Structures are given as C-alpha cells and as structure tokens.
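Trainee: I would like to see how this sequence folds:
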Amino acid sequence: MNIPIKTQTSASSRVLAGKVALVTGSTSGIGLGIARALAASGADIVLNGLGVAGEIGRTREQIATEFGVKASYSPADMTRSTSIAEMIAATLAQSGRLDILVNNAGIQHVAPLDQFPVEKWDQILAINLSSAFHTTRLVLPAMRLNGFGRIINIASAHGLIGSPFKAAYVAAKHGIIGLTKVTALETAEEGITCNAVCPGYVYTPLVEAQIDGQAKAHGISRDQVVRDVLLAQQPNKRFATVEELGALAVFLSTDAAASITGAALPVDGGWTAH
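Mentor: The predicted structure follows:
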C-alpha cells in the first residue's frame, strides 16, 4: 500500500514563516510527516530521533532545500532529562526562539500486565510521557517571553480508550492528555495553546511491516489484515495519513486556532465514537 505525499509549498501557504518548530521523534513516520508539513508552511525545523546518521542528514537537507527553511537535527535521548535540556538550550541559542513544540516521540511494547517487563514500562513512560513534561517545562519561559506558543502532544486513540496488553502505552497516552489539559490551563492567558492529537492507525513504514508480518503469521491476505485486524475498530476502514496529521498540526499552530486549547482531538475514523 503506497500513499503519495502531497505538500503545498506556495507562498500563500507559508503561514508559519518566521516560526521555529521542534518535533521530537521526527526522523520517520508521523513525526517526519508533521515536520515536513510545518516546513512547507514556512517554519524552521529542528528534527530529533533515531536512525542512520547519513539518512538523517539527507532528510534534513531535503527539507531545507525543498521548503526553503532552516532545518537542523538534535540526537537528544528522550529518556534523559539532561539530554532534553541540552536540546532545548541549543535550539534557543541557535534560533533565539522556539514557537512550536510537537511532542511525538514514542515507543510501544505489547505484553500481558502480569508479564510486562519492568524495564519496558519504565522506558515507555520515560519516552512517551516524561519527555513531554521535560520539553514543555523547558520551552514555556521562551514562549511566555514572546507571547506566543503552540504545544502539540501526539497522544493516541489509546489516550481515550484502553486495549488489552498495552498497559504502559495506554497509561502514558492517558497521561499525555492530562498533561495537555494542565498545560492549557496554566497558559490560557499567555498566547500559548496546548492540544493533544489522538490518532488511530496511521499508515507508516512500521505499519506496512505489520501488515506483511500479520498476513504471513495468520495465513490471510493483506486486505484481510488491514480490514479485520488492524482497522477492526475504525469504522471508516482506512488508515489516517501522516499528511492529515501534518495538516492538523499546521492548523493548530496558526492564529486561526488561538481559541483551541486543552483539547484531545481524535483522528481515528470514528474509533472513539463507539
């Protein structure tokens, strides 16, 4: 399944020109799609995440060349508060501002609760939840100084509902929504908004690998895997795309979304409408 990337780059779409955006976990998948959308709208981009150095360098150069923005990369470890602090400090030193923060970094592990590895619990909570606390607390002073800020937390449909065998992920994503609400309340009069985006299944290379793996494991077709396994709970029976999430992130970053704060916005094809 291939979903083409279509990005608007006209001058009229560069509503974020002059802004600086940091997207954690943005070397692939959802984070990269959001980073590209913000860059297409004129924002300078700070990428962060894992990957091969050469490939990350090419991604950074492609964003800078394609969209005519500054693009940099931080290898900050999202499990370490000191590493996160260094990333925020370096961004502010380099750009003098940080207008848009997208907390997207995340990992997953599936296991029964009584068999869930303690080290995996700790790692998931650190990356999926605590990292967003650290980035948020560190960017707020700069946002307050400028009288403008947009914090977008990538939660999940699992921030609104539960599923078996995903204790750490579900707990972290519920926590992200709580953190979103508190941040919104504390910054409501300061030109800063904070919202959570709650995707269902999104088509990414990782999901593509899951499709092939499940098809082989269960001896069923790819279409059956998509419809009856992965999208069993999504009424619209289609994946969301990284471009859809990118477009929502751009909107939430603009003045048009100034009154949207503290919200958990499902992008799940009706999953949480059940």
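
Trainee: from here on, contacts and neighbour counts on C-alpha atoms
Mentor: Fine.

Trainee: Run a quick neighbour tally on residue 195.
Mentor: Residues lying near residue 195 (other CA atoms under 10 Å) number 27.

Trainee: just how off-centre is the helix or strand containing it within its chain?
Mentor: For residue 195, the host element (DSSP states H and E) is strand 192-199. Mean-position distance between strand 192-199 and its chain equals 10 Å (CA atoms, centre = their mean, to the nearest Å).

Trainee: One more, so I can put them side by side:
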Amino acid sequence: MSRLAIVTGGAGGIGAAIAAELATLGNNVAILDINKEAAQETAEKISDSVGRDAVIGVEADISDDASSETALNLVVEQLGPVSILVNNVGWDRIMGFLETDSAFWDKVIAVNMRGPIALTHKVIPMMLEAKWGRIINIASDAGRVGSSGEAVYSACKAGMIGFSKTLAREFARANITSNAVCPGPTDTPLLNNQLGEGETGRKIYEGLKRAIPMKRLGQPEDLAGMVGFLAGDKASFITGQTISVSGGLTMNG
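Mentor: Here you go, the predicted model:
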C-alpha cells in the first residue's frame, strides 16, 4: 500500500527533488506551494517520470492557517491520510539584522517556523491513528552555526531543530519519527535570489564554494536521498536527529 507524503514548498529546488524521490520510492505525493501553477507542473513532470498518477500539486500559503488547512483537506480528500510530512518551505533575504524590521521578522517567522508548526499540528493526529508516521523538517546549517545576514532565519531554523527533537520524544511510542535535515549552501533559486545577480552576490557564491571541502555547492538531489531514507521503514530507529548535508562544511559530532 502506498503512503501519502506532503512536501511543502515543493514546486522547485530542494522541494521538487524531494517530491520526485518520494514518488520514485512508491509514495503518493502532494506538493503544497504558494505557486499553484508551478506545483501542478512539477507534479505532472514527476507523474510522467515515475509512471504514476498519484502526485498532485495544490496551492497553499503555509504562512496562512486557513490556506494551509484548506490545502490539507483537499489532499486528504483526494489521496487519504498523511503518513509522511516534509516541512521544506522556506523564505529569507540576506540583510544585516539592524536593516530588518518587524514586518520582515513576522514574514520570516510565519513561513519558516510558525506555518510548519501549524501544519504539523494538523497532520500528527492522522499519524497517531495509523500508528506510523515520518516528520522531516528541512532546517538549515544556519540554525546550527548561525549565518551572517540571516539572524531571524537562523533563529527559526534553530527552532525547527528543537521542535523536531521534542516531537521525537513525545511521539516515539506511536512509531512516529521526527528528524531535521540541514542543507548547507545549495544551488537553488532561493539562494540565487538572496545573493542577487551583481558582483557582490557572485563573490559570496564563489566564497561559499571555496569554503566547502568538496569545492561545490549542494544540489537539490543531494538532499533528496537523505529525506527518502528517513521517510522509509529502514530509518524506523532513527529519530530526534539533526543531519547536515553540506559537503563537509559543517561537521558536528
């Protein structure tokens, strides 16, 4: 029997790679994204690639509880209860902390922490009923070691790491695991938008490559394999862990 996985922010970048990996592994997949057309297009491409129809794209603004709940209800109506939740959605702009304001803080917190927490709160009861579940929060190495120009984002990702560990403790006996995966610098549209197209952005990009022992930025597919593993039965005894996928940039032991 196929399990249903939700991937938020799954229309492109890391999220799309994760959605493709989970579908390839035999799961039904619902891509939730604020860009409805992109989510549906990505779902169609994945369906064509894996030869399965049970991949759908649904519009959802994770920062808005009503939008998130509407999307979840639609997904459950079409594909059944959720077994795997990948909180992948993220948003930020690189700015010094004193350049930011309360409106910016609110948006960063809503997208990167509060929204994922709210969606998880709605999904866990389904997992409890099934006595099986996988929660995978895409955090960031910024939440482990900090990142200049990303003060509030780093705080949110650190919060998601703590959230993941607490869920792991609370729901372990129900056969629900909860882990955080931390990408290092990854070549995605989000990173490119943050850096911009100017000379300064290019210097930062090249500096990141030099700092990584493998001398390249991560690719979305580098994250997808780890998420696919954690979402499956072979990872049933792994919970409460924070795993960096960073080409060796961070080596926490």
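
Trainee: and the strand holding residue 195 of the first structure, what other elements does it pack with?
Mentor: strand 149-154, helix 167-186, strand 264-267 (3 or more CA pairs under 8 Å, 6 or more residues apart in numbering; DSSP states H and E).

Trainee: same thing but at 10 Å, please
Mentor: The helices and strands touching strand 192-199 of the first structure, judged by 3 or more CA pairs under 10 Å, 6 or more residues apart in numbering; DSSP states H and E, are strand 100-103, helix 131-146, strand 149-154, helix 167-186, helix 242-253, strand 264-267.

Trainee: So which bit of the second structure is that strand matched to?
Mentor: Aligning strand 192-199 of the first structure against the second structure (TM-score structural alignment) gives residues 176-183.

Trainee: By how much does the matching stretch deviate from the first structure on average?
Mentor: By mean CA distance after the TM-score superposition for the first structure, the fitted stretch 176-183 of the second structure averages 0.5 Å away from its aligned residues in the first structure.

Trainee: Compute the inter-axis angle for the strand holding residue 195 of the first structure and helix 242-253.
Mentor: Strand 192-199 of the first structure runs at 160 degrees relative to helix 242-253, counting by axes from the mean of the first three to the mean of the last three CA atoms, to 10 degrees.

Trainee: how about the helices in the stretch 1-150 of the second structure?
Mentor: 13-24, 36-50, 65-79, 102-109, 115-130, 142-145 (DSSP state H, counting those that start in this stretch).

Trainee: got those as JSON lines, with mean neighbour count and distance to residue 173 of the second structure columns?
Mentor: Formatted as JSON lines, the helices of the stretch 1-150 of the second structure follow (neighbours: other CA atoms under 10 Å; distance: least, CA to CA, whole Å):
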{"stretch": "helix 13-24", "mean neighbour count": "25", "distance to residue 173 of the second structure": "25"}
{"stretch": "helix 36-50", "mean neighbour count": "18", "distance to residue 173 of the second structure": "34"}
{"stretch": "helix 65-79", "mean neighbour count": "16", "distance to residue 173 of the second structure": "24"}
{"stretch": "helix 102-109", "mean neighbour count": "15", "distance to residue 173 of the second structure": "30"}
{"stretch": "helix 115-130", "mean neighbour count": "17", "distance to residue 173 of the second structure": "10"}
{"stretch": "helix 142-145", "mean neighbour count": "18", "distance to residue 173 of the second structure": "27"}
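
Trainee: Can you say which of the ones you listed is nearest to residue 237 of the second structure?
Mentor: Nearest to residue 237 of the second structure, of all the helices of the stretch 1-150 of the second structure, is helix 115-130, at 16.6 Å by CA to CA.

Trainee: Could you report the separation of the most centrally placed residue in the second structure from residue 104 of the second structure?
Mentor: The residue lying closest to the centre of the second structure (CA atoms, centre = their mean) is residue 88, at 1.4 Å. For residue 88 of the second structure, the distance to residue 104 of the second structure equals 20 Å [CA to CA, to the nearest Å].

Trainee: Over to residue 199 of the second structure?
Mentor: Taking CA to CA, one finds residue 199 of the second structure at 25 Å from residue 104 of the second structure.
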